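Colleague: everything below, folded, please.
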Amino acid sequence: MNFSIKEVAEKFNLSPYTLRYYEREGLIPSVQRNNNGRRVYTDTDLGWLQIVCCMRATGMSISYIKNYVELCINGRETLEEKRKIMLEQKEIIKEEIKKYTELLELVDMKLDYYDEKVSKDELKEMINKKRINKYLT
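Modeller: Next up is the predicted model:
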């Protein structure tokens, strides 16, 4: 099945400009054009775009995604390199989860304070204990 740029943009909640940018950067390889010169996206293109959107959602940079796409195009002989990229991204995501878990604990402590379950001194002690002062500056 074929899709227009407008249909793909709506499906992925992206702007047509972003789709054209991803294509220019080589993140969606070999998007075809019809007789009028308009982009025609296939199910394969949508598969690439799904991978790109997933990686962007994890915070991966365009250059890393481009490298990953190029490795995918080269096939199984690049399996170890692709695996390394995914492992690196996994560690980045784990660090982000840790950071947000700590921030959530801070929010919970503040809520306890506002709900008068803890005193101001207890709150300060809890914050110092958690060593989350780095997020308070």
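Colleague: drop to CA atoms for contacts and neighbour counts, all remaining ones
Modeller: OK.
Colleague: how about stretch 48-65: buried residues?
Modeller: Across stretch 48-65, burial judged by 16 or more other C-alpha atoms under 10 Å covers W48, L49, V52, C53, M55, M60, I62, I65.
Colleague: helices along this structure, start to end?
Modeller: 5-12, 16-24, 43-57, 62-73, 79-114, 120-130 (DSSP state H).
Colleague: for the closest residue to E25 other than its chain neighbours, which residues are in contact?
Modeller: With sequence-adjacent residues excluded and distances taken as C-alpha to C-alpha, 6 or more residues apart in numbering, E25 is closest to K66, at 7.1 Å. Listed by C-alpha atoms under 8 Å, 6 or more residues apart in numbering, the contact set of K66 reads E25, G26, L27.
Colleague: and this one, please, so the two structures can be compared:
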Amino acid sequence: MRISEISEKHHISQDTLRYYERIGLLPPVNRKRGGIRDYTKEDERWVEFVTCMRGAGLSIEALIEYVSLCQQGDKTSAERKALLVGQRDVLISKIEELKKTLARLEKKIDSYERVLLKKERSMGGFGEEVQNA
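Modeller: Modelled structure (predicted):
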């Protein structure tokens, strides 16, 4: 599969794919004659994994380390698991913080809605549906 197809399919720019490969975030991609990248299903799985993890907020450094460990083979499976567990814990903390932020936003929005409703009622002439809301 060409880089343009991977880029379009996974909503990631070709420049980003090249960058990810250059810094070791993606394993090296096979190339056809003339240096044209030829993504395999395995390469595509790596793109899916990396974009998912980046979307969840995992650092580039952690993912580079993970890819490097994977390339070293089965002897690094314990290290890889430990790295993923650590990243999961970081993500859980972020989710908890986001939940707190969401709750605070909801409270703030509710307070604005109460103020606006009160203001509308004080202005009069909005009919029964506003007063019963």
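Colleague: just put the helices of structure 1 in a markdown table and tack on distance to R33 of structure 1.
Modeller: Formatted as a markdown table, the helices of structure 1 follow (distance: least, C-alpha to C-alpha, whole Å):
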| stretch | distance to R33 of structure 1 |
| --- | --- |
| helix 5-12 | 11 |
| helix 16-24 | 12 |
| helix 43-57 | 12 |
| helix 62-73 | 20 |
| helix 79-114 | 29 |
| helix 120-130 | 56 |
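Colleague: closest one of the contacts of K66 of structure 1 to T42 of structure 1?
Modeller: Nearest to T42 of structure 1 among those is L27, at 14.6 Å by C-alpha to C-alpha.
Colleague: in structure 2, what residue corresponds to the closest one?
Modeller: Under the alignment (TM-score structural alignment), L27 of structure 1 pairs with L25 of structure 2.
Colleague: for that match, give its distance to K75 of structure 2.
Modeller: 20 Å (C-alpha to C-alpha, to the nearest Å).
Colleague: spatially central, which residue of structure 2 would that be?
Modeller: G55 (0.9 Å; C-alpha atoms, centre = their mean).
Colleague: circling back to that earlier point, nearest approach to N35 of structure 1 belongs to which of the helices of structure 1?
Modeller: Per C-alpha to C-alpha, nearest to N35 of structure 1 of the helices of structure 1: helix 5-12, 15.0 Å.
Colleague: what residues in structure 2 pair up with the closest one?
Modeller: Using TM-score structural alignment, helix 5-12 of structure 1 pairs with 3-10 in structure 2.
Colleague: by neighbour count, which of the contacts of K66 of structure 1 wins?
Modeller: L27 (24 neighbours; other C-alpha atoms under 10 Å).
Colleague: hmm, back to that, and which of the contacts of K66 of structure 1 is nearest L104 of structure 1?
Modeller: L27 (34.6 Å).
Colleague: how much space separates the closest residue to that closest one other than its chain neighbours from T18 of structure 1?
Modeller: Leaving aside its sequence neighbours, L27 of structure 1 sits nearest to K66 (C-alpha to C-alpha, 6+ apart; 5.5 Å). As judged by C-alpha to C-alpha, K66 of structure 1 and T18 of structure 1 stand 15 Å apart.
Colleague: how about V69 of structure 1?
Modeller: 17 Å.
Colleague: of those two, which one has the most company?
Modeller: V69 (19 against 11).
Colleague: now do N67 of structure 1 against I85 of structure 1, distance only.
Modeller: Applying C-alpha to C-alpha to N67 of structure 1 and I85 of structure 1 gives a distance of 9 Å.
Colleague: the match of L27 of structure 1 touches T51, doesn't it?
Modeller: No. With contact defined as C-alpha atoms under 8 Å, L25 of structure 2 does not count as touching T51 (10.2 Å).
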